[in-house]
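>>> dropping the sequence and predicted coords here.
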Amino acid sequence: MQIKEADRIDPYENQRTEPGPVHAPVFPVDLQIDLTAEDAYLDGAPMEDVKRLSDAAPIFWHPENKPYEPGFWVLTRHEDIRYVSQNPGLFSSAVGAGALLSFETSGWDMTPEEHAIYMANMVQMDPPEHKDYRALIMPYLGGPAVKRIDPIIRQKVGELVGELKADEPFDLVSRFSAITPGVTLCHLLGVPPEDRETIVEWGDTLAGSGDPEYAEAAAGLHAKIYKYGWDLLNKKKEEPGNDLLSAAIKEYSKQEGGKLRPGSMEGLFTLMVVAGHRTTRNTTTEGLMLLYKHPEQLELLRSNPDLINNAVEEILRYSTVVPVFRRTALDDTELSGQKIAKGEKVVMWYSAANRDESVFEDPYKFDIQRPNAKSHLAFGIGEHMCAGNMLARLQIRTAILEFIQRFKTMEIVKEPEYLQTNQAVSIKRLIVKTGL
């Protein structure tokens, strides 16, 4: 796909780029943490900072040291984050770098083609366009689709658990947590089984572009992914299947009245490669660590497997592996007594919202019987609530229940290694040893 230079738009249009807030912060805080730093989650979620800042302010200003990025407001209250999420007409996902804190470098460093592809990602869209894209993918991620793929997931998880040997150290991520989400993703996209490992590896590399382990490999990888995606899409033109990419190429191929803009195929494929499996595998890994670190909760679940659905909701709330998403104010407004100027960035800190004491009693306690665990915002809410949340829940509960029923104990042999990124709490490796 080629984008004409004349069609290029200002990547920061409608976003303020001057440093600092227009209005003085009502709640000054001692920040002590940089949410933009690539090493923000190298030790896992910074829960001490979450509590300290949540106790101090419902909203606070966070500076930045990046060209064209002026800083942003951070929301810590469940109620405010719900409000922002459910009002896309006032808080946009399409301005600047969209839902991300900022562009990787500068938006002006992107070619017109790169920018068009970046913005043709449904995560970076507002309604009504976002609804068109969501309507395209939901038949492959919603309830009926989840029922169809359930047997595939159960079979794969059963195979994996059966292959793991007790009393022998292994990497929980690569040997268990990452495999089923990868298989599921490739099934949804219609990717041939022989390419599954490559697709998962590409997703890991792009997600870790700021991590020294992946940085070199990430350079230029977008082009390789785009080429693979288009080759696969062209095959599906000739032999369409019952998969998401076949449906997307059918819609994209409409010359008149088509709802997908230029760059949408690359944007959709890249989004699925990066986000289609990582959050599920991270939550599965975190969930197993939580359960084995809380033996009373583990035994409660073993003795009453019917608690698995609520246990998954509590794991999602407690782990919150996607800690932040951003919006941009389209007009002057106010939240929790703080004036926010048009064009300023507003970051929803889900980690804080999921520990809001006004919503969750004793929020720093892990409790799989928590009555309102499902009130968490780990999947977001409103227009941009995670489209694959039902599928993710199925994979997480299947993986966790099968694993804990097979292994009585799980010892952490080596502390988890976290991905160096400011977008997710993501475990690269976790060496464990299980006992029967």
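Nice, I can see it.
>>> going forward, measure contacts between C-alpha atoms and count neighbours the same way
Fine.
>>> all strands of the stretch 201-350 of the chain, in order?
Per DSSP state E, counting those that start in this stretch, the stretch 201-350 of the chain has strands spanning 324-329, 333-335, 338-340, 345-349. These are given in chain order.
>>> presented hereafter is structure B, for comparison with structure A:
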Amino acid sequence: MSFYVSPLSDVESKTIILQILKKSVQLHKTAHYLVERCSLFPWLSSILSTYSSVLLRDEKKCFSTELAVVIEIVRVVISSNNIAEWLQSCALEQLMLLTSHLYKLLVSGKKLINENSAFKIIISTLKISQKRKIYQPHFTLSQEDLFQIYVAVSEDDIGRCANAKLALEAILLSGPSLDIFCMNQEKLSSFLIWATSIALNSNPRNAFQWEEAGLHVPLVSREASQEESFTSKLLRWLTASIIHGKLSRNTNSSTSKLSAQSNLKTLRSLMEYVAKEDKENNKRSCDLDEMLAAQVFYLQQSLGINCSVLASAVSALSLLLLSDDSKFTGSDFMRSFRTSVMTLCSKIRCPPELNPAWIWSFEEPWEDDSCQLTELARIDELRACQSLLLTLSNVLQRRPSKFQGLSLHLHDVDNSGVFNWETGILTSQLN
């Protein structure tokens, strides 16, 4: 390793040294020794840095073979659980620097490295980072970095791109985007359409097709398996981005401050707070709100009305479509409609994303064990969510005449299984 960087080392010697290291890391004890005692990752980072400057500047291909060997060494080393645990506790910064160099090569647009291997290393780094203590440094990607990953992959045909799902996983692992309302609407729309296509294609059994007649809410479907689908993960990411992004737009607010306030117990209190703040900080983009709402609604439909993300999805839709009080002033009907909507919101708890203890997890939804509701209370909340979702679907379609026909659709909510659930509870209590 020392000879590799000396002036006496030629190209052939460097190639042999990398091959020796590639063989060495196959032995677990040797790999562990090289990482802990010989600073293998900083050494590899310096090599990547050298390759990057040459390849990106002059587009020379003489280092392509060596670069592939370096990536393979990294991939093999971090696949060891013991080494991953050591990095997590002691030295993730070393891997973070190396991954940053890989990221630059990946998004350069010059196809210099194997995208599949590079994405796997980025994903491994992000997963190790998520397991670290909150006070330790973490590996993060900015919103612009995430968009560059999408651009690097989206140039290929979605149906043929084997790396698209890995790219989307890397983006979702990075956590919700707090600046989602600051993004260019055209870019954001393009990204969400791509992400939705990848998510639905990765779960063909859950794929949903729009009806020619318009929007339709599948009331009885559930997610196909116990394992959370990729579509559900994308919906969790998007709703969390909207909820946190909506609140972060108010300069005087923060998630922890909002959650600590005693009056923010229900979705109604949250809606009233956001409406007040929006009035004082009138910087909204209705087109962006409606585009995001349509995307949330589409993803929620693909999962079914009983999906585990329903409460967060309804909260995000409400913040996007119903938080502007000016839409409901004027006619007696609109004021009455606002009242009925807020009645439903008062039966729904604040979304879990507002809990100070909430953290993003790609693997599974975060569960709040601090407030356990009775089964009857859960039924009331689920009924309210389902009824409010039907209302929001009408709002999204911009067909005010359908507001008056909402009661005609409410009988469909019973078909979702809530009525049978409630009947079973009451029967068991009577017995």
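Ah, there it is. Please read these numbers as outputs of a predicted model, since none were measured by experiment.
>>> work out the TM-score between the chains.
The TM-score (TM-score structural alignment, normalised by the length of the second structure) is 0.21; 147 aligned residues with a CA RMSD of 7.0 Å.
>>> quick revisit: most neighbours per residue, which of the strands of the stretch 201-350 of the first structure?
Looking across the strands of the stretch 201-350 of the first structure with neighbours counted as mean count of other CA atoms under 10 Å, the highest average goes to strand 345-349: a mean of 28.
>>> other SSEs contacting that strand?
Counting contacts by 3 or more CA pairs under 8 Å, 6 or more residues apart in numbering; DSSP states H and E, strand 345-349 of the first structure is packed against strand 72-75, strand 324-329.
>>> on that earlier part again, is it possible to get a markdown table of the strands of the stretch 201-350 of the first structure that adds distance to V200 of the first structure?
A markdown table is the format used below for the strands of the stretch 201-350 of the first structure (distance: least, CA to CA, whole Å):
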| stretch | distance to V200 of the first structure |
| --- | --- |
| strand 324-329 | 23 |
| strand 333-335 | 40 |
| strand 338-340 | 40 |
| strand 345-349 | 27 |
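>>> compare the helices and strands packed on strand 345-349 of the first structure and give me the one nearest L172 of the first structure.
strand 324-329 (25.4 Å; CA to CA).
>>> what's that closest one packed up against?
With contacts taken as 3+ CA pairs under 8 Å, 6+ apart, strand 324-329 of the first structure sits against strand 91-92, strand 345-349, helix 350-353.
>>> quick one on the thing from earlier: export the helices and strands packed on strand 345-349 of the first structure to a markdown table and tack on distance to L233 of the first structure?
Formatted as a markdown table, the entries for these read as follows, by distance: least, CA to CA, whole Å:
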| stretch | distance to L233 of the first structure |
| --- | --- |
| strand 72-75 | 39 |
| strand 324-329 | 30 |
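>>> and G143 of the first structure, which of those strands is closest to it?
Evaluated over these, closeness to G143 of the first structure peaks at strand 324-329, with 25.5 Å, by CA to CA.
>>> could you give the angle of that closest one to strand 345-349?
Strand 324-329 of the first structure runs at 150 degrees relative to strand 345-349, counting by axes from the mean of the first three to the mean of the last three CA atoms, to 10 degrees.
>>> ok, which of the helices and strands packed on strand 345-349 of the first structure comes nearest L185 of the first structure?
Go through those one by one with CA to CA and the one that ends up closest to L185 of the first structure is strand 324-329, at 22.7 Å.
>>> so for K428 of the first structure, which of the helices and strands packed on strand 345-349 of the first structure sits nearest?
In this view, those are compared for proximity to K428 of the first structure by CA to CA, and strand 324-329 is the closest at 19.4 Å.
>>> what is the neighbour count of E72 of the second structure?
A count of neighbours around E72 of the second structure, defined by other CA atoms under 10 Å, yields 16.
>>> helices or strands up against the helix or strand containing it?
Element membership for E72 of the second structure, per DSSP states H and E: helix 64-78. When contacts are defined as 3+ CA pairs under 8 Å, 6+ apart, helix 64-78 of the second structure sits against helix 11-24, helix 40-58, helix 115-130.
>>> nearest to A294 of the second structure, out of those helices?
helix 115-130 (29.0 Å).
>>> any idea where the helices of the stretch 301-436 of the first structure begin and end?
With DSSP state H, counting those that start in this stretch as the criterion, the stretch 301-436 of the first structure has helices at 308-319, 350-353, 389-406.
>>> what angle sits between the longest helix along the first structure and helix 308-319?
Determined from DSSP state H, the single longest helix within the first structure is helix 264-293. Interaxial angle of helix 264-293 of the first structure relative to helix 308-319 (the same axes, to 10 degrees): 100 degrees.
>>> related to what we said a few turns ago, okay, the helices and strands packed on strand 324-329 of the first structure in CSV with distance to N389 of the first structure next?
Shown next, in CSV, are these (distance: least, CA to CA, whole Å):
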stretch, distance to N389 of the first structure
strand 91-92, 22
strand 345-349, 19
helix 350-353, 16
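>>> before we move on, back to that, identify, out of the helices of the stretch 301-436 of the first structure, the most deeply packed stretch.
For the helices of the stretch 301-436 of the first structure, average neighbour numbers computed from mean count of other CA under 10 Å are highest in helix 350-353, which has a mean of 28.
>>> show me what it is packed against.
helix 47-56, helix 78-85, strand 324-329.
>>> list the buried ones in stretch 56-72 of the second structure?
Of the residues in stretch 56-72 of the second structure, those with enough neighbours to count as buried (16 or more other CA atoms under 10 Å) are 63, 66-67, 69-72.
>>> just the closest of the residues you listed to K29 of the second structure, please.
Nearest to K29 of the second structure among those is E72, at 17.8 Å by CA to CA.
>>> and the helices of the stretch 301-436 of the first structure: which comes nearest E79 of the first structure?
From those, taking CA to CA, the stretch that ends up closest is helix 350-353, at 8.1 Å.
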